[in-house]
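> okay, structure incoming, though there's no sequence with it:
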């Protein structure tokens, strides 16, 4: 596979997406007449050449004139922004409907067979526990495995987890995955894989508190003091964590972390930085466009970290706010962080 795609600019990627969909639209009437297998092979050969890491799958039978397309990044979080833009920029199609990410299977229990070895979801027991804001899981095979099939069975288990939990939830909500002979003491309960989706959903919103609902009223905050030995004796940082933000952690529409650093080398600049960063938070939270997750005061700078959905709109608003202040030496950065790893480095 080519490694050129990650180095392309956003404008170049958008152009490649539009070019792909233009070609798809022009050939749609001819494409839909072909066997499903031929359709999949043809469109993915073109897609891989221009947008490495993405693929299209089909849910259809030969002869169907209405076909569901599933765009997937094969579980790679790094490709999720590209995938979502790919789906967003798709034109209306006559014979195809399009959705992003492989969804959960609706089968209550199912086997898969690979290399003459069959494994059923009911033969996998899943133990779950809290893992720094995510769901940690331990996988135990509820059957004897041939010694030469251990690694193969584990690879199959990952595929089955992807099918049962869905591509997005498995990649974003699940943290560590360990294969065990016996469950550890931190495991809360063991569940057959085909029943685990509902168990994980309940744990996500209940025990972990990720309800998906924006907090009402005053936010609750915690303060941490951290020492950094590498920076010399006595150097430390003060981190303030918005505990209330945990409710919307890892929401699919809040996947971009935006970091704004402002000078705070004395009381006057600290007050100015805090006021501006709080004003930005208010504007974002007012329309549920984002939330201030945590701040850090260190080395004469105050950093505020926001999670937003519409990244271009958020950056435009924040830049405009900074310029109208105005504050010198503002540093604005962003990254895709759908699991909120920057937040959970300090939260909880």
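Cool, got the structure. Please read all numbers here as calculations on a predicted model, not as lab measurements.
> make it CA atoms for all contacts and neighbour counts henceforth
Fine.
> and what about residue 105, helix, strand or coil?
The three-state label given to residue 105 by DSSP: H, G, I helix; E, B strand; the rest coil is coil.
> got a list of what it touches?
Applying CA atoms under 8 Å, 6 or more residues apart in numbering, we find residue 105 in contact with 163-166.
> how much space separates residue 333 from residue 306?
The spacing between residue 333 and residue 306, counted by CA to CA, to the nearest Å, is 11 Å.
> which one of the two is surrounded by more residues?
residue 306 (24 against 11; other CA atoms under 10 Å).
> neighbours of the residue lying closest to the more buried one once chain neighbours are set aside, just the number please.
Ranked by CA to CA, 6 or more residues apart in numbering and with sequence neighbours excluded, the top spatial neighbour of residue 306 is residue 292, at 4.4 Å. Residues lying near residue 292 (other CA under 10 Å) number 26.
> got it, and residue 240?
Other residues near residue 240 come to 19 when the count uses other CA under 10 Å.
> also residue 238?
As a burial measure, residue 238 scores 15 neighbours (other CA under 10 Å).
> ok, structure two:
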């Protein structure tokens, strides 16, 4: 009888564990088991990043990540949908499932930062030379990113640069949820008042009452 009771309790425990198991909880279990290696990823960055990417893709294939520098024994761990709006709920769910982590600050979505110079599709762009025309588009903002050297023949590459720049200046969440039309063009007097990337976040928030 005692053996049967022990077996019964063991089965209940296994069933309970299975019932609460989820891709999110599995991810954080693995993360905690490998926390030291991930925290010090510079020692073997390629291997650690490959493992982490594979684990995140089990939650959602669109998810990606970023790390902040070590500061006071902690690091930022950014969970991103890589600008794919349909993956936003997965970001929310994964971050909501995060346990208390002494070494980590878990952040939803790529945050605003100072845009940096970039080379994309064979095109080099200095962030300081880029300006943005901003207007109301219903409840959202319409943005035209003005990039010196823009040509229609390379529109696709310049459009990619525009999205990357806006992602940096305004953050991933706002670009996908609070921006309507996004266009890219060469600087021109016809755009009237434009904003530098440094001034864009404030102008954006004031326009939309954020």
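Yep, that arrived. All values derive from a computational prediction rather than experimental measurement.
> report the TM-score for the pair.
Remark: TM-score between the superposed chains equals 0.77 [TM-score structural alignment, normalised by the length of the second structure]; 190 aligned residues with a CA RMSD of 3.0 Å.
> hang on, isn't the residue nearest to residue 306 of the first structure packed against residue 305?
Yes. Counting by CA atoms under 8 Å, residue 292 of the first structure touches residue 305, with 5.9 Å between them.
> ok, the residue nearest to residue 306 of the first structure - contacts?
Going by CA under 8 Å, 6+ apart, residue 292 of the first structure touches 242, 245, 281, 304-307.
> farthest pair within these?
Maximum pairwise distance in the contacts of residue 292 of the first structure, criterion CA to CA, is 13.5 Å, between 245 and 304.
> quick one: which helix or strand includes the residue nearest to residue 306 of the first structure?
Here residue 292 of the first structure, judged by DSSP states H and E, is contained in strand 290-298.
> what stretch of the second structure does the helix or strand just after that strand fall on?
Later in the chain than strand 290-298 of the first structure, the nearest helix or strand by DSSP H and E is strand 301-308. Counting by TM-score structural alignment, strand 301-308 of the first structure pairs with no residue of the second structure.
> residue boundaries of the helices in the stretch 101-250 of the first structure?
For the stretch 101-250 of the first structure, the helices defined by DSSP state H, counting those that start in this stretch occupy 150-165, 167-173, 196-205.
> output the contacting helices and strands for the last one.
Packed against helix 196-205 of the first structure by the contact rule (3 or more CA pairs under 8 Å, 6 or more residues apart in numbering; DSSP states H and E) you find strand 134-141, helix 150-165.
> by how many degrees do it and strand 134-141 diverge?
If you take axes from the mean of the first three to the mean of the last three CA atoms, to 10 degrees, helix 196-205 of the first structure sits at 150 degrees to strand 134-141.
> buried sites along helix 196-205 of the first structure?
In terms of neighbour count (16 or more other CA atoms under 10 Å), helix 196-205 of the first structure has its buried residues at 196-197, 200-201, 203-204.
> what lies in contact with it?
The contact list for helix 196-205 of the first structure, computed with CA under 8 Å, 6+ apart, reads 126, 128, 134-135, 164-165, 191, 210-212.
> how about residue 197 of the second structure, nearest residue that isn't a chain neighbour?
Sequence neighbours aside, residue 131 is the residue nearest to residue 197 of the second structure in space, at 6.1 Å (criterion: CA to CA, 6+ apart).
> kindly apply the preceding question to residue 28 of the second structure instead.
Using CA to CA, 6+ apart and skipping the chain neighbours, the partner closest in space to residue 28 of the second structure is residue 98 (6.4 Å).
> what does the one you found align to in the first structure?
Residue 98 of the second structure maps onto residue 90 in the first structure, by TM-score structural alignment.
> any common contacting residues for residue 333 and residue 306 of the first structure?
Counting by CA under 8 Å, 6+ apart, the residues touching both residue 333 of the first structure and residue 306 are 258-259.
> re earlier: gap between the residue nearest to residue 306 of the first structure and residue 256 of the first structure?
Computed as CA to CA, the residue 292 of the first structure to residue 256 of the first structure distance reads 12 Å.
> any shared contact partners between the two?
residue 307.
> show me the contacts for the residue nearest the centre of the second structure.
Computing the C-alpha centroid of the second structure and ranking residues by CA atoms, centre = their mean puts residue 80 first, at 2.9 Å. Taking CA under 8 Å, 6+ apart, we find residue 80 of the second structure in contact with 63-66, 91, 108-110, 172.
> burial of residue 225 of the first structure, as a residue count?
The number of residues packed near residue 225 of the first structure is 11, by other CA under 10 Å.
> tally of neighbours for residue 88 of the second structure?
For residue 88 of the second structure, the count of nearby residues is 21 (other CA under 10 Å).
> which residue lines up with it in the first structure?
By TM-score structural alignment, residue 88 of the second structure lines up with residue 80 in the first structure.
> could you do residue 111 of the second structure as well?
Residue 111 of the second structure maps onto residue 103 in the first structure, by TM-score structural alignment.
> state the number of residues packed around that match.
Using other CA under 10 Å, residue 103 of the first structure is surrounded by 17 other residues.
> residues contacting the residue lying closest to it once chain neighbours are set aside?
Leaving out its chain neighbours, the residue that sits closest to residue 103 of the first structure by CA to CA, 6+ apart is residue 166, at 4.6 Å. Each residue near residue 166 of the first structure by CA under 8 Å, 6+ apart is listed here: 101-105.
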